[in-house]
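Chemist: could you look at this predicted model? Sequence included:
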Amino acid sequence: MPDTPPRRIWRFRLLGRFSVAADGEAVSIRSKLHQTLLATLLAHPNQVVPADDLVDAIWQRRPKNASNSLHVLVKRLRAALGDADRIRAESGGYRIVIAEDELDMLEFTSLLSSARNAGDQLAERECLAAALALWTDGLAPPPLAERDLTELDELRLTALSRRIALDLETGREAEAVPELRRLTQRYPLREGFWAQLMRALYQAGSQAEALAVYARARAELADELGVEPGVELRELYAAALSADGSGGWAPVCQLPSRIDDFVGRDDTLARLEHLLEPGEATRVVVVWGQPGVGKSTLAVQAAHRLRDRYPDGQWFAALYDRHAGRTSAHELLEQLLLASGLPAGQIPAQTGARSAALRARLADRRVLLVLDDAGESAQIEPALPGTGRCAVLVTSRRSLLDLPNARRTRIEPLRGDSGLQLLGQMIGADRVEAERADADELVRLCGALPLALRIAGARLSLRPEARLSALVQRLRDERTRLDELAVEGMEVRASLTLSYRGLNPGAQEALRRTAILPRTGFPAWALGAVTDGGDGERLIEALTASALLEPCGGDEIGQTRYRTHDLVALYVRDLAGEEEQVPSLRRLLDVLLARGEEVYREASRWTEELQPYQPPGAVPSEVDLPPLECPAEWARAERNLLLAVIDQACSAGWHADAARLADLVIPALHLGGGFDQLVAIRQRIAEAARAAGDELVAWRADYGRAEASLAEDVAESERTFVACAEAFERLGATTELVFSLTGVTFCRMMRNKPDLETAERALRIAETGEDRIAYCTAARTLAQVLQQHDRTREAVWLLKKTSREAATLNVGSLSSGLYRELARAALLLGDIETAAAACADAAPLLSENPHDEGWLLQLRSRIETAQNRFTEGAESARRSHEIFTDLGDRRAAASSLIWLADALWRCGEHAEAATLAEQARDALEAMGSTILAPQAERILAQATRSA
């Protein structure tokens, strides 16, 4: 029997955010009509939804043939899901077949049922909390009809109200107050939330605030409904009124409870304590940083440690609610005056008068004010004490540079093992240690942000039996990672959205454009290139001041580089629309092409590679840029940016421009090693070119891939060069054919299988071509093969002839290479004096190419050893090995070890020489290069005899 295909694991989300996933991968349903159809069916799981109801939900204006249109839509939705039996046609409508573990709404109702049947308050609350944790706040509600949305919201609010009632019954009023403030602002006509807020404040001893809440509730109900508060509110008002004082001063602590699982930040806490130490004047400190970094938690922790130094009160005000928005300065002053004990009826109506009243009440007091999540300085400046010995601790997503007389401390993500410690506090240190590798990856995927880690910890704590690896697997998918980092009341995406909406339009655009730039970091000018064409400095300042961009050090040419946090980068990618990114990418690509021309003009003095590709019909760049001081160093500093843009250009369909940019800058990048990257980007260009039907560009990219692979795998390079040669011959690309044949010859020479026929063929073709660099390269390679065939004198004649022509081309690397080859030939002939002279002639021709320096040092080592200057020979070989190791050229580095071993052997260091020779031989064999195997075996044999 044929194998039954494995059952796909589906996950449908409807509570707060609409999404579909199968086997952990997001299922893209782009059509709004399909989304509405699916969401409407999910809102009535396993029930027949009448066709008329579906039509009304999907179309604002009923189609002419509604039944047929609905049938077609259902058919296409089934195809999009890839599950033909998921949606079934029934009499009069359609029904979606769904299991409880596949739909969050079914899980929600099941948990509500468990809560109703729970035997005690604690169990009931846990069930309700688990049910509410299934809800997330999306940027937009699910695509449902208003009636379905209302029913869903009512289910949530009923469960939420019951959970808060349990909190108040079990002494958790301090935790309930901030939540109830947000709920009353979002749902001002639900008396139940107003009553619960009054009760929480009353139980916490804040009678004055409870009275103020009643006044606001009464005003809302009167304005909107024209009714008086109900019995419960009136009774609570009477109780608070009877307990209220006359406005005298009484120290009040409003700080939220400090958390038990606070980790790390010891140095920052010590700094805050120092900055907030009471003095003769008011201290103001701003704790700022990116969303989710733990600013509020840190501020509360610091405030508790400072309580005894501010005996007249410790006040706390939350300045933002995700439902009701920002608290105005006017509203903040009311809260603080109430905290000071001033009766609600005595609070002035005007903002200026409130500010003056607060300063008067704080005069000569020692009060600590914690103002959490300030959006701008104007929001809190009226609340700053004018005199006295108070302190103000402000948390903000921005640096608030315009807040007068403030000290600032930026908070970074957790460092070291602090992320693991936080996770261990939440789910148990033993559980973390048992899956340490997955725990480390979980911290990394959360960007070491406390908010993200708390969300992950909360999810894991709900399922003690679940393995960390399961959540890690879900978080690895960058497309859905932000969706996964959400539980009730905590959501990374919502936190990032608040910061984004606080930016001005220009900064918002700049943040979206960072999606084009590499996450490893970029300079200010690159941000300017993808936005307004300026230098990018003002945009960098705006994003850095909002903690959405962070400096990540300087580069080789003195530029400061910046990056977005990994989770910010994922959020930005979701924001960035392709229609606005493509023009920005084009502008950046044009800038880099212009810079690439400068880079290649410098590199052409020492590179012998295939000339850069010129797209047919290409026009010179019109980008006007100041010249670079050192183009090659600039290219190495911008390596990641260049490779990222080449990759994106391929995705955008600009493979020809991508190929030219690669050809212009890779000779300079080659000097910095990292050959794996260069191989990968050439492969990317080849794939894009083949997809576009451009064989020439594809095979040129493959040629470049083979060049980069020489440092790691000679056999693979040979196979690619052979394929390139066949393709270029078929395409009639003569110069490319010469270089490919030369590559084949070189690889076979490295494998100690000299191919004279191919070398001679390459030179014959090059003699008839116009590219004289190709001719000189082919001639030098033929000379190398002739030496392997013991025809060294012929090789010398050819090298001298070619050197004269190379001198006219002004390519230092080429002439230097020919002199080095003359020196090697002279060594074979035993003419050490001529070899030393040729080596000396090569030295002045060296340019910025460290490869040439490494090869010259290797050759010099051989000459010095032949002159019985063994110590100098060993030192030259050692320096050559260091250069090639730094460049990442393993093949060249291993060959240097051979000559180092030879010099050491002759110095009498037999054991070290044998070790290095064996190490080099094995490394070269692994790369398919055996040309130096005889030298290695000679040293090993001598070592054996000595032993």
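Modeler: Arrived safely, thanks for sending.
Chemist: going by C-alpha atoms from here, please, whenever you check contacts or count neighbours.
Modeler: Noted.
Chemist: how about the strands in the stretch 551-700 of the chain?
Modeler: Counting by DSSP state E, counting those that start in this stretch, the stretch 551-700 of the chain has strands at residues 560-563.
Chemist: quick one: the helices in it?
Modeler: 566-575, 578-603, 631-637, 639-651, 655-670, 675-691, 695-709 (DSSP state H, counting those that start in this stretch).
Chemist: following element in sequence after the last one, please.
Modeler: Meaning helix 695-709. Beyond helix 695-709 in the direction of the C-terminus, DSSP states H and E gives the next helix or strand as helix 714-731.
Chemist: quick one, that following helix and helix 695-709 angle?
Modeler: 160 degrees (axes from the mean of the first three to the mean of the last three C-alpha atoms, to 10 degrees).
Chemist: sorry, back to before: make TSV from the helices of the stretch 551-700 of the chain and add distance to Leu625 and mean neighbour count to it.
Modeler: Converted to TSV, the helices of the stretch 551-700 of the chain look like this (distance: least, C-alpha to C-alpha, whole Å; neighbours: other C-alpha atoms under 10 Å):
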stretch	distance to Leu625	mean neighbour count
helix 566-575	29	19
helix 578-603	8	19
helix 631-637	13	22
helix 639-651	17	21
helix 655-670	17	25
helix 675-691	26	21
helix 695-709	28	25
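Chemist: isn't there a strand covering Pro291?
Modeler: No: counting by DSSP: H, G, I helix; E, B strand; the rest coil, Pro291 is located in no strand; its state is coil.
Chemist: please name the residues that touch it.
Modeler: Residues in contact with Pro291 (C-alpha atoms under 8 Å, 6 or more residues apart in numbering) are Arg397, Val492, Ser495, Leu496, Ser499, Ala547.
Chemist: ok, second structure coming up, stack it against the first:
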Amino acid sequence: MFFRILGSLEVDRDGVPVHVGGIRQQRLLAILLLSPRQVVPVDRLVDLLWDRPPRSARQQLHNAVGALRRALGPTAITWNDVGYRIEIDESDVDAFRFQTALAEAREAAKVGRLAAAIDLLGGAVVLWRGDVLPGLGGDVIGNVAAQLHEQRLVAVEELAGWRLRLGESATIVGELRQWVGEYPLREALRSALMLALHRSGRQIEALAVYEDARRSLADELGLDPGPLLRETHAAILADDASSDIPAPVLSVEVDAAQRARSYLPRDASDFAGRSVEMRDLLDQAKSGRTTAVAISVIAGMGGVGKTALAIHLAHGLIDDYPDGQYFIDLHGFTRGMDPATPEQVLDTLLRDSGVPPEMVPASLERRSALWRSRLAGKRVLLVLDNAVDAAHVRPLLPGTAGPLVLVTSRRKLTALEGASPVPLDVLPAVDAIALFTAVVGPGRVAGQEAALAEVVDLCGRLPLAIRIAAARLRDRAGWRIADLVERLSDHTRRARLLAVDDRSVLAVLEMSCRYLTAEQSRLFRLLGLHPGTDFDLHAVAALAGLAAPAVDAHMERLLDDNLVKQDTAGRFYLHDLVRDCARHQLDRLEPAEAIREAEARLLDYYLWAAHTWSADLRNPIFEGAPLVRPPAELPAAPSEESRMDRLRLEYRNLLAAARAAIDRGSNAHAWQFACVLHPVFKIHNFGSGAVEVLEGAAAAAVGETARQAACAHALAAVFRERGDPAAAGVRARAG
């Protein structure tokens, strides 16, 4: 099926005309044809079809769609919850074929293929049969008709210029006379006619065309001929037959005020810190002024201040980018909203840049191309906030040097070509304190320096958490910072306190899991169970009950999504508030039995690890293997030296696992940790809580004679080592 709108509306199927009904059906079809495969909302269709919609407008619209389906086929027009769309390609509409041929002709002309360009453009021009969609009325159709009509005239002018360059002077005189007679005020057409006559040896006629233009302009508009006509007239008087006319280029021009539009959100008055990142971003901006597009990706965990940094920098650079400053929230991680599609974003950007709505192309490729064209040679600043991934932003990027693009995302956009990463971590302590102070005011923190340092640490030095906590204090005149510390110290109360109105640290962090697979989400939740400060792949594999290679792939994804952190190769850790988020999801989504099994697997792993790595140490308390399931795999430690290195590296985790066994009432693990770790504790002079672990294990073993005796023996040995035989005797008798 082929649709013609470059003239009266016509439809044919395999060369056979298709009748599409009355004016309303024709107008509806025309509106849908202007946006092939794009959903047009019902409310917009109603507004476009009626100046004053009747109560039955929706039913009448439904009837009109039904009539079109009967004419075009039952699947030609589809419906979703928003509106209707016509299921055709742009190539099925003559107007889009015209625009495609126009673009291809210009590309051919750029590379010197003038004959091919003339063929293409000539084929495009003959698609026209008259005025666009006459008799259908309406502002949208009228605006589109005017824009297409202007494109047609510019195409005719370009075609005339190219034909003149190839020496077709005499053959186009007749056509140009006809065009000039129809559009006497188009100076480019008159100029082409003058040159065609001059090069055909008809100088007097050429000068007469100029004189006629001069009189017409003076009589009708009170104006003199413009530069193009004057230059052509002068060339003919000088008998310069080689003179040429400039080929007009179709573009949507806007005035200076439009070019300088700024869509930046307001800057934060209490912005603090980020001097290092600001310096890096400024250096990257300078690099894009002459060589390539400057693209900076600010990536970091939710709530770390990516958007605030991008906006703060953008406001500081307004003078450097006078052609406009654009801000688009891509909603990649916005609660309750789907990510904005590149098509939607480009529609907004093109309109904001001054392109009339009816001139925004339908397809993503053409919108992207027009956007690149709009930015070519411009000093524009573009902030693309909250991106999902590299594919989300690629169609939105400029194609030439000059613009600066700032992208923010919770993910590391490694696949974004030519981008410079700016990883954003939590604030340094001094900047975190400065931000808190800026929100509450210096008077509320005076004399409370220690509590202030503690409260920003309890907020994980995460800017969003600091702002919310500081706002809580600011709005409660009776609180001191110590009251805030007390509330933040309890993890459950901390989640509630760091949520106010539409801002919640926990909700923000949970959105970071939006694109994880089910297995990745489960793994992230289980990481909330780990009691230590950091962990390696083998510990995670034991926790999840998976093989290490599978865990490796999942951990790389969590690392890319800034849900886990890594300072040392092979070792990972969670930010405190992210740990709260993981644990909250775990309690909400994971069955209690599955949680207990994961805890048991992790304790089994660390118990076997302690036993294996301490095999070279004398243990007078415990002999033999632990009475738990061995893990599938332990890190390689083939020598005594490597095993001792492992013990030193994992000591804090082993200690934390032992404490967790006591706290969670896993008595079988508790007493075995106390005994297996005894020689390791001895290396550390029984410090760092070792005695508390041994005493807790002894309490957990009450009622189990052999286990209680082993723990008592271990404690007695500790006090003997400390030179306290009396206490050692008490512990020994307790066993």
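Modeler: Okay, I see it. These numbers come from a predicted model, not from an experiment.
Chemist: relative to Leu413 of structure 2, how far out is the residue sitting nearest the centre point of structure 2?
Modeler: Central residue of structure 2 (C-alpha atoms, centre = their mean): Ala387, 0.7 Å from the mean position. Ala387 of structure 2 is 9 Å from Leu413 of structure 2, where distance means C-alpha to C-alpha, to the nearest Å.
Chemist: picking that back up, measure the equivalent of the residue nearest to the centre of structure 2 over in structure 1 to Lys295 of structure 1 for me?
Modeler: In structure 1, the residue paired with Ala387 of structure 2 is Ala374, using TM-score structural alignment. In this view, Ala374 of structure 1 and Lys295 of structure 1 are 11 Å apart by C-alpha to C-alpha.
Chemist: find residues that contact each of these two.
Modeler: Residues touching both Ala374 of structure 1 and Lys295 by C-alpha under 8 Å, 6+ apart: Thr395, Ser396.
Chemist: would you state the helices of the stretch 151-300 of structure 2 in chain order?
Modeler: Going by DSSP H, counting those that start in this stretch, the stretch 151-300 of structure 2 shows helices at 173-182, 187-199, 203-221, 227-237, 256-259, 275-287.
Chemist: dump those to TSV, plus distance to Val422 of structure 2 and mean neighbour count.
Modeler: Below are these laid out as TSV (distance: least, C-alpha to C-alpha, whole Å; neighbours: other C-alpha under 10 Å):
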stretch	distance to Val422 of structure 2	mean neighbour count
helix 173-182	57	16
helix 187-199	51	26
helix 203-221	58	16
helix 227-237	50	17
helix 256-259	29	13
helix 275-287	7	15
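Chemist: now distance to Leu546 of structure 2 too, for these, in JSON lines please.
Modeler: Listed next are these as JSON lines, based on distance: least, C-alpha to C-alpha, whole Å:
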{"stretch": "helix 173-182", "distance to Leu546 of structure 2": "76"}
{"stretch": "helix 187-199", "distance to Leu546 of structure 2": "73"}
{"stretch": "helix 203-221", "distance to Leu546 of structure 2": "82"}
{"stretch": "helix 227-237", "distance to Leu546 of structure 2": "76"}
{"stretch": "helix 256-259", "distance to Leu546 of structure 2": "56"}
{"stretch": "helix 275-287", "distance to Leu546 of structure 2": "38"}
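Chemist: between those helices, which one is nearest to Asp43 of structure 2?
Modeler: helix 256-259 (29.0 Å; C-alpha to C-alpha).
Chemist: in contact with the counterpart of Arg474 of structure 2 in structure 1, which residues?
Modeler: Aligned counterpart of Arg474 of structure 2 in structure 1: Ser461 (TM-score structural alignment). If you count contacts by C-alpha under 8 Å, 6+ apart, Ser461 of structure 1 has them with Met426, Ile427.
Chemist: can you rerun that using 7 Å?
Modeler: By C-alpha atoms under 7 Å, 6 or more residues apart in numbering, the contact set of Ser461 of structure 1 is Ile427.
Chemist: what's the answer for Glu273 of structure 1, then?
Modeler: By C-alpha under 7 Å, 6+ apart, Glu273 of structure 1 lies in contact with Ala302.
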